[in-house]
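Chemist: A predicted structure for the sequence below; I have some questions about it.
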Amino acid sequence: MITTRDHEYRLLAWRFKQAGIANPELDARLLVQAAARCDDIEMIREPGKRLSDVEMERLRAFEARRLAHEPVSRILGTREFWGLAFEITPATLDPRPDSETLVETALELLRDSEAPAILDIGTGTGCLLIALLHERKDATGIGVDISEAALAVAARNAVANGCDGRAAFRRASWAEGIDTPFDLVISNPPYIVAGTIGTLDPEVRGFDPHLALDGGADGLDAYRALADVLPRLLRAEGHVVVELGQGQAEAVTGIFLAAGLVVCRVVSDLGLVPRALVATLPRG
């Protein structure tokens, strides 16, 4: 029986395609490489190398999980975000490329700030805060989350990405107990309408923690909670950057305006979907 890296890659890609899995070739390659514990160069250099019985057993287990719609990132336990590797677990959201829009926007806002202090509300993996600290070596930050398990993941990610000396993580609900003002508050809050979670892609509804998805009856509960605490968390001329769900820009703008914030702009992601809302406190 042929069990080479290349043969198994081609067979797995075909099976994924037949099952309607998106990106079947990429997923197959990543899983074969993970099963064989080889990198891109080794895969190209030695496509005919046979997989051992242990590697084949590992690959079949990976295949079954992917056919059950578990994302490859969760099977491997890691996701690349902003060019950095982040551990993910069932306690955390799987960071998505669209959220990089928040990092890009925040870095622009911090361009003229010296030693900025950053607060990440609902930090999850810590990807937003850690990406910012990675780019701004003079910055410090706090990540808060209601989940102790998520905070443990974020702390490990800070260590892995060399930011642990400048990042702290605390358990809190909407920054409860934190009174120090920050130059920047950033958040990717739950914003899915509760009644629609069951209609999401199986990769999301079956594997992302519902606590990090559920935005309440209209998807806006988290923004109301944020609007309540942001005025005491922002320094003069400080900014907040929050991720938006599709079609939520107008509603979130209204919530923030009612809380006394000034909405500066809404930034679209690469798919031209309004993704990041920027607000600040008025002068005086």
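Modeler: Done, it's in.
Chemist: contacts, neighbours, all on C-alpha from now
Modeler: Will do.
Chemist: report the central residue of this structure.
Modeler: Of all residues in the chain, the one closest to the mean position by Cα atoms, centre = their mean is Pro95, 2.2 Å from it.
Chemist: now the helices for the chain?
Modeler: For the chain, the helices defined by DSSP state H occupy 5-18, 24-36, 40-45, 53-67, 72-76, 100-109, 127-135, 148-160, 202-205, 221-233, 249-258.
Chemist: need the winner for burial among those.
Modeler: Stretch with highest mean neighbour count among the helices of the chain: helix 127-135 (a mean of 24; mean count of other Cα atoms under 10 Å).
Chemist: quick one: Thr180 from Ala61, how far?
Modeler: Going from Thr180 to Ala61 by Cα to Cα, to the nearest Å gives 48 Å.
Chemist: re earlier: save the helices of the chain as CSV, and put in distance to Trp174 too.
Modeler: Below are the helices of the chain laid out as CSV (distance: least, Cα to Cα, whole Å):
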stretch, distance to Trp174
helix 5-18, 41
helix 24-36, 36
helix 40-45, 42
helix 53-67, 34
helix 72-76, 27
helix 100-109, 19
helix 127-135, 16
helix 148-160, 14
helix 202-205, 24
helix 221-233, 7
helix 249-258, 15
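Chemist: pretty sure the residue nearest to the centre of the chain contacts Trp82?
Modeler: No. Using Cα atoms under 8 Å, Pro95 is not in contact with Trp82; the gap is 9.8 Å.
Chemist: isn't Thr123 right up against Gly141?
Modeler: No. Contact criterion Cα under 8 Å: Thr123 and Gly141 do not qualify, at 11.0 Å.
Chemist: below is an additional structure, to be compared with the one above:
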Amino acid sequence: MRIDAALAWAVAELHEGESPAVDAKVLLSHVLDKPQVYLFTWPDKTLSVDAISQYKTLVAKRAQGIPVAYLTGSRDFWTLRLATSPHTLIPRPDTEVLVEQTLSCIASAEFALEVEDNKLAICDLGTGTGAIALALASELPTANITGVDLLHEAVQLATSNAALNSITNAQFKQSSWFDNLANEKFHVIVSNPPYIEISSPFLQQGDVRFEPASALTSGADGLDDIKHIIALAPAHLLEGGLLAFEHGFDQAKAVGDLLNAHGFVNVCTEKDYGGNDRVTYGYLPTTR
């Protein structure tokens, strides 16, 4: 079977999925250990029997709904290649908006903190694969990034992803939100916490069917964990510090109201690449 024929076959097999052509290319690139451009450069290349067998197995699993990132064991995020695991959420492009906005806030006039030698202290709550923490660490090499996660497996994965990307200014520890952070304080706290309603029909659709429910759902309105973080964050933020969340497309007002109710100022919401409200942030006021 040639490469072009294999891709055509896979697209037909995956026609009921959301992105059959993309999935077909990603899986074949993975099997061949080649970049996708190779598939277009050598469409008439004949695949080995072993490659065909591996490809058919992966396509069959994808047709059952298993996420591509779990089948290949990796996902690109920001400028990084991250290993993935069924213990953690799969990094998604919209989460890059949280990284972008955090970097923008740090560079803005509202972020009035005096930071010695640019040694920002940043905490990523619920770090999962380490995607947000490592993206920030890669852009802020003088900063000290701490990522925490409830699961030991996630901490191990994020730590290995740091090594995989040669990032040395990020560390990871096991903690249920702030529980194991003692009296640590940060200039910035970011989080992509669980924010889906526990009864949401979205949980029965697409890739999320295979992702850990504990990383997706948060009470009847999806806001239990966000409420918890906002209530405790002031004790772990330096004056003038930034607290930023990714949240559901219809939760911006609720998250903004919670931030305002707990004394945060300059609260603002930014949209994702699809035009949906996705990131809301605010600053801990200064007493000076």
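Modeler: It's in. Predicted model only: the values in this text are computed from it and were never measured.
Chemist: just to revisit the earlier point, and the helices of structure 1: which comes nearest Glu87 of structure 1?
Modeler: helix 148-160 (6.3 Å; Cα to Cα).
Chemist: give the aligned range of the longest strand anywhere in structure 2 in structure 1.
Modeler: In structure 2, assigned by DSSP state E, the strand with the most residues is strand 237-246. Matched against structure 1 by TM-score structural alignment, strand 237-246 of structure 2 falls on residues 234-243.
Chemist: can you report how many residues lie near Thr286 of structure 2?
Modeler: Thr286 of structure 2 has 12 neighbours, counted by other Cα atoms under 10 Å.
Chemist: and the aligned partner of it in structure 1, what does it touch?
Modeler: Using TM-score structural alignment, the partner of Thr286 of structure 2 in structure 1 is Arg283. Counting by Cα atoms under 8 Å, 6 or more residues apart in numbering, Arg283 of structure 1 touches Ala236, Glu237.
Chemist: and if you look at Ala131 of structure 2?
Modeler: Contact analysis of Ala131 of structure 2 by Cα under 8 Å, 6+ apart lists Phe77, Leu82, Pro91, Ala158.
Chemist: next: Ser85 of structure 2.
Modeler: Counting by Cα under 8 Å, 6+ apart, Ser85 of structure 2 touches Tyr70, Gly73, Thr129, Leu157.
Chemist: show me what the last one lines up with in structure 1.
Modeler: Structural alignment places Leu157 of structure 2 opposite Val153 in structure 1 (criterion: TM-score structural alignment).
Chemist: also the third one?
Modeler: When structure 1 is aligned by TM-score structural alignment, the residue opposite Thr129 of structure 2 is Thr125.
Chemist: pretty sure its match contacts Ala149?
Modeler: No. Thr125 of structure 1 is not in contact with Ala149 according to Cα under 8 Å; the separation is 9.9 Å.
Chemist: before we move on, back to that, for the match of Leu157 of structure 2, which non-adjacent residue is closest in space?
Modeler: Once flanking residues are discounted, Val153 of structure 1 sits nearest to Thr125: 5.8 Å by Cα to Cα, 6 or more residues apart in numbering.
Chemist: any idea how far Ile88 of structure 1 is from that neighbour?
Modeler: The separation that Thr125 of structure 1 has from Ile88 of structure 1, given Cα to Cα, amounts to 7 Å.
Chemist: please enumerate the shared neighbours of those two.
Modeler: With Cα under 8 Å, 6+ apart, Thr125 of structure 1 and Ile88 have common neighbours Val153.
Chemist: compare these two and say which is more crowded by neighbours.
Modeler: Set Thr125 of structure 1 next to Ile88 and count neighbours by other Cα under 10 Å: Thr125 wins out with 30 against 23.
Chemist: I figured Gly240 of structure 2 hits Asn266, correct?
Modeler: No. Judged on Cα under 8 Å, Gly240 of structure 2 makes no contact with Asn266 at a distance of 10.6 Å.
Chemist: alignment lookup: the residue nearest to the centre of structure 1 to structure 2.
Modeler: Under the alignment by TM-score structural alignment, Pro95 of structure 1 pairs with Pro91 in structure 2.
Chemist: would you agree that match is in contact with Phe77?
Modeler: Yes. If you go by Cα under 8 Å, Pro91 of structure 2 and Phe77 touch, sitting 6.6 Å apart.
Chemist: let me see the contact set for the equivalent of Asp40 of structure 1 over in structure 2.
Modeler: For Asp40 of structure 1, the aligned residue in structure 2 is Gln36 (criterion: TM-score structural alignment). Taking Cα under 8 Å, 6+ apart as the contact definition, Gln36 of structure 2 lies against Lys25, Val26, Ser29.
Chemist: shared with structure 1, which of those?
Modeler: Among those, the contacts conserved in structure 1 (both residues aligned by TM-score structural alignment, their matches' Cα atoms under 8 Å) are Ser29.
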